[in-house]
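Peer 1: here is my input; please provide its structure:
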Amino acid sequence: MAKNAKDKDDGYIPLMDRFKAWWEGIEPEAVVRAKSPDQATQPPAPSPAAIEVDIQESEGPLKSWPESRLSFCRRLWGEEFEVVRPGGTEFAVRLVRPMALTSENSLLDLSAGLGGGARQIHKELGIWVTGLERNPELAQHGAAISKAKGLDRKVPITAYEPNKVSLKPASFDGALIRETLYAIPEREAFLTKVAEAIRPFGHIVLTDLMLAKEVYRTDRAIGAWLKRDAADAAPDIVGSYAPLLESLGFDVRVEEDESDVYHSYVLQGWAAFVDGMSRDDLDRDFVSRMMIEAEYWVYLMRALQAGKVRLIRVHGIKKP
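Peer 2: Prediction:
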């Protein structure tokens, strides 16, 4: 970043163009030509892989949530919605709406994050939501936001460990689990506890990242994604959850591939983010954080586009 916009004549391509090229898997010159056809004869530019990243965290899973990452991801996925995952609050509300719950009902959200989705569910549908979040840092921030909004009773957010979570039997009318199960080793034991906490005729809706085929467990692209996700992540195979929920007493009404929707949420988030960047943003720390987050999503989106990973939605109703 030693050069500026005035230096284009020497073959330099701005970082935002190089980032777009890296993200899309194309040559940076193609981005320049698309923006300005008269620059088609420009000299070769630096490889997008040459974008330098300082933070060592890029070599392993993205586990911690320092303030720099929290601020970045809130900006990426929707600052005003207080979320740190694709789809904002829109996806959360859409997943819960078919449960047909009201202000007389209670919902257990086991993937609460900062609680933005849970608070929006309460706002739009009137449901009392108990938010649980695996990451203690996110849970702490989420609890503070709920308290600041006067929602610490109607939408409390607390941290939990899946293998130690204690849930009162038959205490909820619905449960929501978003993109979480694939990183929980003891999934069946965990879902058994959740099932016991749901009242008869209550609902469970889960979305999870799953492998299209068993053979993909050893796929290098899948390995690259999981290396940056969680050390204990081991996605299940598409079709695994319906029989498991049936065995736990649910009538599974929906098992649907939501990969295209999820893919569009991710692309929309990153497109809006990149378009909203200014030159003032591009200090070294910001660029490093951007590339680390983007690296994770590039690996996942390429696996999704190749059909190796799918995002599956399952909706079941507990039998009496």
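
Peer 1: please make it C-alpha for all contacts and neighbour counts, starting now.
Peer 2: OK.

Peer 1: residue 273 contacts residue 73, doesn't it?
Peer 2: No - look at residue 273 against residue 73 with C-alpha atoms under 8 Å: they stay out of range, at 10.0 Å.

Peer 1: between the two, who's got more neighbours?
Peer 2: The neighbour comparison of residue 273 against residue 73 (other C-alpha atoms under 10 Å) goes to residue 73, with 21 against 15.

Peer 1: which of the three states applies to residue 265?
Peer 2: Of the three states, residue 265 takes helix under DSSP: H, G, I helix; E, B strand; the rest coil.

Peer 1: give me the number of residues near it?
Peer 2: When neighbours are counted by other C-alpha under 10 Å, residue 265 comes out with 18.

Peer 1: how about the contacts made by it?
Peer 2: Applying C-alpha atoms under 8 Å, 6 or more residues apart in numbering, we find residue 265 in contact with 86-87.

Peer 1: over to residue 175?
Peer 2: 107-110, 194, 198, 203-205.

Peer 1: out of the residues you listed, which sit inside strands?
Peer 2: Among the contacts of residue 175, the residues falling in strands (DSSP state E) are 107-109, 198, 203-205.

Peer 1: closest one of these to residue 12?
Peer 2: Among those, residue 109 lies closest to residue 12 (C-alpha to C-alpha), at 47.8 Å.

Peer 1: so what's the residue count around that closest one?
Peer 2: The number of residues near residue 109, taken as other C-alpha under 10 Å, comes to 24.

Peer 1: residue 132 is in contact with that one, correct?
Peer 2: Yes - at 6.0 Å, residue 109 counts as touching residue 132 under the criterion of C-alpha under 8 Å.

Peer 1: name the single longest helix found in the protein.
Peer 2: Longest among the helix segments of the chain by residue count, using DSSP state H, is helix 284-305.

Peer 1: what comes up buried for that one?
Peer 2: 287-304 (16 or more other C-alpha atoms under 10 Å).

Peer 1: thought residue 209 was touching residue 178, still the case?
Peer 2: No - between residue 178 and residue 209 there is no contact under C-alpha under 8 Å: 9.2 Å.

Peer 1: okay, the two: which has more neighbours?
Peer 2: The neighbour comparison of residue 178 against residue 209 (other C-alpha under 10 Å) goes to residue 209, with 25 against 21.

Peer 1: contact partners for the residue nearest to that one when sequence neighbours are not counted?
Peer 2: Closest residue to residue 209 in three dimensions, ignoring its sequence neighbours and counting by C-alpha to C-alpha, 6 or more residues apart in numbering: residue 311, at 4.6 Å. Going by C-alpha under 8 Å, 6+ apart, residue 311 touches 207-210, 257-259, 262.

Peer 1: now swap in residue 174 and tell me
Peer 2: For residue 174, the contact set (C-alpha under 8 Å, 6+ apart) comprises 99, 106-108, 198-199, 202-205.

Peer 1: now the other sequence, so there's something to compare against:
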Amino acid sequence: MDPNDIQRWLNPDWRDRLEAWWEGYDLGHLYVQAKEAKAMRAARWELKPTPRRLETAAATAEPPPAVLIDDAPPAFVEANEDIEARQLEGLDIDRRGKPVWSVEQVRGAQMLWGDGFVGPGDAQFMVDAVRPFGLNPAKSVLDCSAGLGGAARAIVGAYDTWVTALEPSPLLAKLGMRRSEALDLGRKAPVMPYDPESFNPAGSYDLVLADRILHRVRDKGPYLDHLCECVKPKGSALLMDYVIDGAPASWDSWNAWKDTEPLELYPWTAQRMKDELVQRNMDVRIVEDITAKLRRLIVERVRWLADALQNATLGTTVVDKGLMAGLARELQLWWARLKVLGHGLRYYRFVALKPA
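Peer 2: Predicted structure coming up:
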């Protein structure tokens, strides 16, 4: 073990605890290993450098108290609550009778994922994801999972193309449209609400993009029918979604994940997704497991957040309890997801072309 790691795990601060919790390390085991390493170094023995990850740690670890800090850095404190946004919260209710998205959670999500984003995958990630499709000012894109429209605006900025962005949450759609209009992108990157269960888009597009939306749709048949129909001949569909991969490694983690999610989930297997696209006369070119990439994106953003909070000046900051509550909810959701990603649930990329 590296000397810096020895000191780190003998006396972990809140940032180290957050990283260990998120990555599934057992802090008790790391402490024992660091203590042994210190003794062995003193005796001029060498210990293997990499801490052993315990496979069972993810199923038993609890979030450390340090995740919830008392103060929010000034950069994260936003303006007063928006009355119209508050009203939109009530239009999208989860199975417990609470808003799927609240103003606080939107703010907390952006604190974690970046301005204009409410999930892993920043602007550069999405720009790179659509790069193979040759977008240009003459082409159009339909984004069926817009969030706050950050991906749509990034694609417009990179390729000067036209993106119609659809979002199931009325609150996210409204806030996303405001951002597009503020950037004078109300026509090139509009963000509009829609109901995935009655999805029937108008027009046709060179690229249809759907990221982590299909697993939330109960009746996927009609959804895929309309999605494939609106792809232009020689156009493409890029679907990225959760799929089932065998039996869960831990049913406790699996059930905890499903219980933590605000809505019921209906993921398919990767093979089922491919077969359904083929049945709709789509030429499936790529079926790729990108679970490791998603996990890396999640962990990297948590580390970034830890560094940002560590480096911020907290002395004169007014406590923003709403923001911290929203961040706590977002961390809770992604902690539950991370414990099943790669252990019964995987994240796949599907690329399908529509024949001429």
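
Peer 1: TM-score them against each other, please.
Peer 2: For this chain pair, the superposition-based TM-score is 0.81 by TM-score structural alignment, normalised by the length of structure 1; 295 aligned residues with a C-alpha RMSD of 3.4 Å.

Peer 1: gap between the residue most central in space within structure 1 and residue 269 of structure 1?
Peer 2: When C-alpha atoms, centre = their mean is applied to structure 1, the residue found nearest the centroid is residue 85 (3.6 Å). For residue 85 of structure 1, the distance to residue 269 of structure 1 equals 9 Å [C-alpha to C-alpha, to the nearest Å].

Peer 1: what touches both of these two?
Peer 2: With C-alpha under 8 Å, 6+ apart, residue 85 of structure 1 and residue 269 have common neighbours residue 77.

Peer 1: could I get the full set of helices for the stretch 201-350 of structure 2?
Peer 2: Along the stretch 201-350 of structure 2, counting by DSSP state H, counting those that start in this stretch, helices occupy 220-229, 251-260, 270-279, 291-311, 321-340.

Peer 1: how about TSV for those, with distance to residue 27 of structure 2 added?
Peer 2: As requested, these are exported to TSV (distance: least, C-alpha to C-alpha, whole Å):
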stretch	distance to residue 27 of structure 2
helix 220-229	42
helix 251-260	19
helix 270-279	35
helix 291-311	17
helix 321-340	17
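
Peer 1: select, out of these, the one closest to residue 20 of structure 2.
Peer 2: The nearest among those, by C-alpha to C-alpha, is helix 291-311 at 10.3 Å.

Peer 1: from residue 223 of structure 1, how far out is the closest residue to residue 125 of structure 1 other than its chain neighbours?
Peer 2: Closest residue to residue 125 of structure 1 apart from its sequence neighbours, by C-alpha to C-alpha, 6+ apart: residue 102 at 6.2 Å. Taking C-alpha to C-alpha as the measure, residue 102 of structure 1 and residue 223 of structure 1 are separated by 42 Å.

Peer 1: with residue 51 of structure 1 instead?
Peer 2: Note on residue 51 of structure 1: its distance to residue 223 of structure 1, by C-alpha to C-alpha, is 23 Å.

Peer 1: also residue 184 of structure 1?
Peer 2: Distance, residue 184 of structure 1 to residue 223 of structure 1, by C-alpha to C-alpha: 17 Å.

Peer 1: equivalent analysis for residue 69 of structure 1, please.
Peer 2: Using C-alpha to C-alpha, one gets 23 Å for the distance from residue 69 of structure 1 to residue 223 of structure 1.

Peer 1: neighbour-wise, which of the two wins?
Peer 2: Each of residue 69 of structure 1 and residue 223 has its neighbours counted (other C-alpha under 10 Å); residue 69 has more, 18 against 15.

Peer 1: which stretches in structure 1 count as strands?
Peer 2: With DSSP E as the criterion, structure 1 has strands spanning 106-109, 128-133, 157-159, 172-178, 198-211, 250-257, 309-318.

Peer 1: for the ones you listed, which one sits closest to residue 13 of structure 1?
Peer 2: With C-alpha to C-alpha as the criterion, residue 13 of structure 1 lies closest to strand 309-318 of the strands of structure 1, at 33.2 Å.

Peer 1: which bit of structure 2 covers the closest one?
Peer 2: Matched against structure 2 by TM-score structural alignment, strand 309-318 of structure 1 falls on residues 345-354.

Peer 1: try stretch 138-157 of structure 1
Peer 2: So stretch 138-157 of structure 1 sits over residues 172-191 in structure 2, by TM-score structural alignment.

Peer 1: centre of the chain to the matching stretch, how far?
Peer 2: Chain-centre distance of stretch 172-191 of structure 2: 21 Å, with C-alpha atoms, centre = their mean, to the nearest Å.

Peer 1: reformat the strands of structure 1 as JSON lines; add distance to residue 33 of structure 1.
Peer 2: Formatted as JSON lines, the strands of structure 1 follow (distance: least, C-alpha to C-alpha, whole Å):
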{"stretch": "strand 106-109", "distance to residue 33 of structure 1": "46"}
{"stretch": "strand 128-133", "distance to residue 33 of structure 1": "45"}
{"stretch": "strand 157-159", "distance to residue 33 of structure 1": "48"}
{"stretch": "strand 172-178", "distance to residue 33 of structure 1": "40"}
{"stretch": "strand 198-211", "distance to residue 33 of structure 1": "36"}
{"stretch": "strand 250-257", "distance to residue 33 of structure 1": "36"}
{"stretch": "strand 309-318", "distance to residue 33 of structure 1": "33"}
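
Peer 1: nearest to residue 37 of structure 1, of those?
Peer 2: Here strand 309-318 is closest among the strands of structure 1 (C-alpha to C-alpha), at 36.5 Å.

Peer 1: related to what we said a few turns ago, which of the ones in strands among the contacts of residue 175 of structure 1 are buried, as a PyMOL select command?
Peer 2: The following PyMOL line selects those of these that are buried, judged by 16+ other C-alpha under 10 Å:
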select buried, resi 107+108+109+198+203+204+205
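
Peer 1: residue 125 of structure 1: which of the ones in strands among the contacts of residue 175 of structure 1 is nearest?
Peer 2: Using C-alpha to C-alpha, those come closest to residue 125 of structure 1 at residue 107, 11.0 Å.

Peer 1: trace that closest one over to structure 2, please.
Peer 2: Match for residue 107 of structure 1 (TM-score structural alignment): residue 141.
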